[in-house]
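# here is a sequence together with a model predicted from it:
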Amino acid sequence: MSYYINLQKSINYIESNLKNNIELEQISKVAGYSLPHFYRVFSAIVGCPVKEYVRKRRLSNAMFDIVTSKKSITEIAFEYGFESHEAFTRSFKLAYGAPPSRFRKAQVEPALYEKINLLSKNNEDGVIILKPEIICKDEILLLGIARKINQSENIKFSLLSKV
């Protein structure tokens, strides 16, 4: 259970410093772990690397500001630690599939990446309670090669990728 408490301290630190320069060494110190151990534990429990979590939270908060405020997109980009408008737009487009200006014009309800609260995910026994949900995605086009394989043949699956 102490892993959850220590990681929650680091998440709280990240949340309170999203608009500041966040040093990963400082985050690991807040949790009380060495940097390599912190990377492993954070990824295992949170489900993504710490840098990705910070980036997602910054972009999520920036998305909220873009939709709800009158600040310029460049101002918001610098506010959340991006070095340029272009770097912010690239990262934003990669995360949300469209540039920030399109979200501002559309005034859509943003789908935010929420702060993780590890302590609320646990019951009294320290077991993570999973809440599965069904998500409908748009169709995708898959491409493959049809090939008949005889079950009696001893084919290594690693060779199939070379076909």
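Structure's in. What do you need?
# all contacts plus neighbour counts: C-alpha atoms, from now on.
Noted.
# I'd say S10 and Y33 touch.
No. Assessed by CA atoms under 8 Å, S10 is found out of contact with Y33, at 10.3 Å.
# ok, second structure coming up, stack it against the first:
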Amino acid sequence: MEWLDKINSAIDYMEAHMEKKMDYQKAAKIACCSLSGFQRMFTFATDITLSEYVRCRRMALSAYDLIHGDEKVVEVALKYGYESAAAFTRAFQTFHGVPPTAVRKLGIYTEYPRITLEIKVNGGSLCMSTKPIVRIEEHGNERLAGFFVNCKAPEEAAWNMLRKWSTNQLKDYPARRYIGCAPKGHHPEGEEHQTEEADIVHEYLAYVFLFEEEGRENTFKGAEVCDGPKGLFLVGDVALNEFRDDGTIDIGESMMKAYGVMSEFLKETSAYEFDMGTRPYYEEHVFTKEWFETGGEMAGFKLWLPIKKLSECC
């Protein structure tokens, strides 16, 4: 199909400019569509946003450069758009699980191959995307800075508070990990999900993970500090490919779709079950530096669903 060839050509352009400031408008022009249309089509086809794809590719390419080249860590950081070695190292460790020096020494890293779109017929379905990535994580002893609101559109209000604080108080804010939580749920009165939910009032908390020395007290640079989530969580990428009539992402519908996939995964493991009776679920937001500066859509979104091991049979 011609439109698929055009999108692949746009991806070719992005691949050739990973070491430069990415011009998404130029990529959209190559794909012969508007920027918003290109973003929606890319997310629909790949289950990942444009900016998150570029971030992951740069992380994989930077690891390859460290292993096969002799550039210093700070040189690789600057090449892929990071302003400091510290910010790069934290983002690198979040992605690969180990710091740049360990990858260079061991030669082991997380691969993230370039995407080439193709259409496959699977039974009676036309497939152009894959399932969200799902994994099990165990958390404990982490400290967070939190921002609480109880109002209409609380998610937007809480994240705006956190964004303002992070940009003023943290030098490495793009490399941090961020989660949110509605303690009583997004529909505390039992309402069904609606496309437009700006009038629903409920509590919401937006958190940023702190490093050990930052979380020793009950406050950090004016923000309240608390313990992070504890226990086992099923963490799954939410494919942000459900849209409202006005073209904006419908996170609620996207979350429900991902929940179904994650439930299937949990059944297949036969070793865990959900543990949501008393434990809340969390929403991890992946932000780009551009989001902190100008707002807009997030780069990625993950669900943290509390789980526990099944009791062994007698």
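Nice, I can see it. Here the structure is a predicted model, which means the values were calculated and not measured.
# coming back round to it: which of S10 and Y33 of the first structure has more residues huddled nearby?
Applying other CA atoms under 10 Å to S10 of the first structure and Y33 shows that S10 carries more neighbours, namely 23 against 17.
# tell me how far stretch 43-62 of the first structure is from the chain's mean position?
Averaging C-alpha positions (CA atoms, centre = their mean, to the nearest Å) puts stretch 43-62 of the first structure 4 Å from its chain's average.
# correction: stretch 131-146 of the second structure
Offset of stretch 131-146 of the second structure from its chain centre (CA atoms, centre = their mean): 12 Å.
# one more: stretch 57-73 of the first structure?
17 Å.
# flag every buried residue along the longest helix seen in the first structure.
Criterion DSSP state H: the longest helix present in the first structure is helix 50-68. Neighbour-count burial for helix 50-68 of the first structure flags 50, 53-67 (criterion: 16 or more other CA atoms under 10 Å).
# superposed on the second structure, what's the mean shift for the helix or strand following it?
On the C-terminal side of helix 50-68 of the first structure, the closest following helix or strand by DSSP states H and E is helix 73-79. Its matched residues in the second structure lie on average 1.0 Å from helix 73-79 of the first structure after superposition (mean CA distance after the TM-score superposition for the first structure).
# mind giving me the packing neighbours of helix 73-79 of the first structure?
Contact partners of helix 73-79 of the first structure among helices and strands, from 3 or more CA pairs under 8 Å, 6 or more residues apart in numbering; DSSP states H and E: helix 50-68, helix 85-96.
# any idea which of these gets closest to N117 of the first structure?
Among those, the nearest to N117 of the first structure by CA to CA is helix 50-68 (12.7 Å).
# hmm, who's touching that closest one?
14, 18-19, 39, 42-43, 71-73, 76-77, 80, 92, 95, 100, 103-104, 107-115 (CA atoms under 8 Å, 6 or more residues apart in numbering).
# next one: stretch 108-126 of the first structure
Outside stretch 108-126 of the first structure, the residues that reach it (CA under 8 Å, 6+ apart) are 1, 4-5, 7-8, 11, 15, 46, 56-57, 60-61, 63-64, 67, 128-130.
# E203 of the second structure: how many residues sit nearby?
E203 of the second structure, neighbours per other CA under 10 Å, totals 21.
# what range in the first structure does the one helix or strand it maps to sit on?
When elements are assigned from DSSP H and E, E203 of the second structure belongs to strand 201-209. Under TM-score structural alignment, there is no match for strand 201-209 of the second structure anywhere in the first structure.
# after that strand, which helix or strand is next?
strand 219-220.
# so which bit of the first structure is the next helix or strand after that next one matched to?
Downstream of strand 219-220 of the second structure, the first helix or strand assigned by DSSP H and E is strand 223-227. With TM-score structural alignment applied, strand 223-227 of the second structure matches no range in the first structure.
# let me know the angle separating strand 223-227 of the second structure from strand 201-209.
80 degrees (axes from the mean of the first three to the mean of the last three CA atoms, to 10 degrees).
# now strand 223-227 of the second structure: buried residues?
Buried-residue list, strand 223-227 of the second structure, by 16+ other CA under 10 Å: 224-226.
# cool, stretch 257-270 of the second structure as well?
Buried-residue list, stretch 257-270 of the second structure, by 16+ other CA under 10 Å: 257-259, 261-262, 266.
# one more: stretch 109-120 of the second structure?
Buried, per 16+ other CA under 10 Å, within stretch 109-120 of the second structure: 109, 117.
# now do the same end-to-end measure for that stretch.
29 Å (CA to CA, to the nearest Å).
# next one: that stretch to chain centre, how far?
For stretch 109-120 of the second structure, the distance to the chain centre is 18 Å (CA atoms, centre = their mean).
# now do the strands in the second structure.
Counting by DSSP state E, the second structure has these strands, from start to end: 120-122, 125-127, 134-139, 143-152, 178-181, 201-209, 219-220, 223-227, 231-237, 272-274, 282-286, 300-309.
# relative to F292 of the second structure, which of the ones you listed is closest?
Among the strands of the second structure, strand 282-286 comes nearest to F292 of the second structure, with 11.0 Å by CA to CA.
# helices or strands next to the closest one in the packing?
Using 3+ CA pairs under 8 Å, 6+ apart: strand 282-286 of the second structure touches strand 178-181, strand 300-309.
# export those to CSV and tack on mean neighbour count and distance to H139 of the second structure?
Shown next, in CSV, are those (neighbours: other CA atoms under 10 Å; distance: least, CA to CA, whole Å):
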stretch, mean neighbour count, distance to H139 of the second structure
strand 178-181, 22, 13
strand 300-309, 21, 11
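# in JSON lines: these, plus distance to M161 of the second structure.
Shown next, in JSON lines, are those (distance: least, CA to CA, whole Å):
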{"stretch": "strand 178-181", "distance to M161 of the second structure": "12"}
{"stretch": "strand 300-309", "distance to M161 of the second structure": "19"}
